[in-house]
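Asks: I would like the atomic coordinates for the input below:
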Amino acid sequence: MFERGTPGADRIDALRGWVGDGGGLLMVGGYLSFTGFEGKAAYRNTALHEVLPVELLPEDDRVELPAGGRASAVGTGHPALGGVTGEWPPLLGYNRVRPRPGAEVLATLGGDPLVAVAGYGAGRSAVFTSDCSPHWAPAAFCEQWDGYARVFGGLVEWLSQ
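Replies: Modelled structure (predicted):
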């Protein structure tokens, strides 16, 4: 709506249709993802919300973990985790969400979904509710841990069917 103040295509609705027709979507967390900082991301109020394997909260959903929190993989046999098992390095925060009925929660952080997957129409969707870069994901997670590439590789391969 900010492009020259003229009506245009609803890109989020187009994305929903693309996933429903067989595409794959991965939503990654951050300050302006999911519901986000002061609720400003507000994806809960868009067509994208129905595609996700999780329900978004109506309020600021950020959970800061300055001392770090360790994820627990609960779906270690699922191909979307890329074969990663065992302990994950600490993360410094995430966006709190709730799993939808029928979604598979593959990893949790603070008792909330960190990685969740589901089908949508002929397609698939997944979430990684923490950051994928050095903000909530410190160097020990995104640069030094060999599981980082394996998890994101597994997610991309699973999403692409």
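
Asks: CA only for contacts and neighbour counts going forward, please
Replies: Will do.

Asks: Give the helix, strand or coil label for the most centrally placed residue in the chain.
Replies: Nearest to the geometric centre of the chain sits residue 127, at 2.2 Å (C-alpha atoms, centre = their mean). Here residue 127 is recorded as strand under DSSP: H, G, I helix; E, B strand; the rest coil.

Asks: Pull the contacting residues for the nearest residue to it once chain neighbours are set aside.
Replies: Excluding the flanking residues, the one nearest residue 127 by C-alpha to C-alpha, 6 or more residues apart in numbering is residue 27, at 4.8 Å. Applying C-alpha atoms under 8 Å, 6 or more residues apart in numbering to residue 27 gives the contacts 33, 126, 127, 128, 129.

Asks: another one to check against the first:
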Amino acid sequence: MKKALLLGESWTTHMIHQKGFDSFTTTEYVEGGQEFRAALEDDGWRVTHLPAHTIETHFPSSPEELAAYDLVVISDVGANTFLLSRAVFGRSEREPNKLEQIRDYVLAGGGLLMVGGYLSFSGIDAKANYARSPLGDILPVEVLETDDRAEHPEGAPVLVQAPEHAALGGVGADWPALLGYNRTRERAGAEVLVRVKEDPLVALGTAGKGRTGVFTSDMSPHWAPPPFMAWSGYAPMWRALAGWVAGEGSGVAGG
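Replies: Now for the predicted structure:
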């Protein structure tokens, strides 16, 4: 059974409700990526989800434990979550660098897929901050060092450049528009299979013995609007992309 480790895709919203003189607060916790998980699990994957706040305590404790996964997926969680645990930030204690561990996992033959969001790549106010992290040089795109969000409320058209590639699952060239994405620069030697506007949307590369891939928009709302989530190609695309990054296939669909 193929195994994937999904890191991130959760958030807590703390709201202040002001009603005239009085106010009160409410807090909501949400886990995203349910459709992505279902797409993989329906294809026989076992998906372990570590929401953002559990990365500190539940991230694999050894290279061997991490190597048990065929694929690591980072989605909408910034580098600081991996680097600044309570031990490091609060008590100034040393501990292994989780991003270095992911890099070494890829170089040894693992697969890494980064999916877009407000805290992916560079992210909002450049807070995701992956450009100079240990992952910056192994991704198939170059991460910016400024706020990289491209917001397109009018809908950003998608251009499929390599519809026959195995990593796209044969879903064709007619994709729904997206409402935004993270801007990146394509890296020499990588393959850009799909673009959104003029920028990479789906890109693939290799690092050491492993593979890397990116999908620079959301796996779920808000950048992925209802037509994209309901698109018949949604699940096949994610299955094929995850499979390729995990080491399946090598090129054209069916190859």
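
Asks: care to give me the TM-score?
Replies: Put the two chains on top of each other and the TM-score (TM-score structural alignment, normalised by the length of the first structure) is 0.96; 160 aligned residues with a C-alpha RMSD of 0.9 Å.

Asks: just to revisit the earlier point, which SSE is the residue nearest to residue 127 of the first structure in?
Replies: Assigned by DSSP states H and E, residue 27 of the first structure belongs to strand 24-28.

Asks: against the second structure, where does that strand fall?
Replies: Matched against the second structure by TM-score structural alignment, strand 24-28 of the first structure falls on residues 111-115.

Asks: re the thing from before, aligned against the second structure, show me the partner of the residue nearest to the centre of the first structure.
Replies: In the second structure, residue 127 of the first structure lands on residue 214 (TM-score structural alignment).

Asks: could you list every residue that touches residue 163 of the second structure?
Replies: Under the criterion of C-alpha under 8 Å, 6+ apart, the neighbours of residue 163 of the second structure are 170, 171, 172, 173, 193.

Asks: Across to the first structure, which of those residues hold up?
Replies: Among these, the ones whose aligned partners also touch in the first structure (both residues aligned by TM-score structural alignment, their matches' C-alpha atoms under 8 Å) are 170, 171, 172, 193.

Asks: Just the buried residues out of the residues you listed, in PyMOL syntax.
Replies: Here is the PyMOL command that selects the buried residues among those (16 or more other C-alpha atoms under 10 Å):
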select buried, resi 170+171+193
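
Asks: Of the kept ones among the contacts of residue 163 of the second structure, which belong to helices?
Replies: Of those, none are assigned to helices by DSSP state H.

Asks: Could you dump the kept ones among the contacts of residue 163 of the second structure into TSV with distance to residue 246 of the second structure added?
Replies: As requested, these are exported to TSV (distance: C-alpha to C-alpha, whole Å):
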residue	distance to residue 246 of the second structure
170	18
171	19
172	22
193	17
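
Asks: now, among the kept ones among the contacts of residue 163 of the second structure, which is nearest to residue 96 of the second structure?
Replies: Of all these, residue 96 of the second structure sits closest to residue 193, with 34.7 Å by C-alpha to C-alpha.

Asks: quick one, strands of the first structure?
Replies: Taking DSSP state E, the strands of the first structure run over residues 24-28, 54-56, 62-69, 72-73, 91-95, 97-99, 104-109, 112-120, 123-128.

Asks: Output the longest helix belonging to the first structure.
Replies: The residue-count maximum for a helix in the first structure (DSSP H) belongs to helix 147-159.

Asks: Onto which residues of the second structure does it map?
Replies: Counting by TM-score structural alignment, helix 147-159 of the first structure pairs with residues 233-245 of the second structure.

Asks: Now do that stretch: distance to the chain's middle.
Replies: Remark: stretch 233-245 of the second structure is offset 13 Å from the chain centroid, using C-alpha atoms, centre = their mean, to the nearest Å.

Asks: ok, now stretch 103-111 of the first structure?
Replies: Its chain's C-alpha centre and that of stretch 103-111 of the first structure lie 11 Å apart, by C-alpha atoms, centre = their mean.

Asks: hang on, the earlier thing: mean shift of the strand holding residue 27 of the first structure relative to the second structure?
Replies: Superposed on the second structure, strand 24-28 of the first structure shows a mean distance of 0.4 Å to its aligned residues (mean C-alpha distance after the TM-score superposition for the first structure).

Asks: Perfect, I'm done here.
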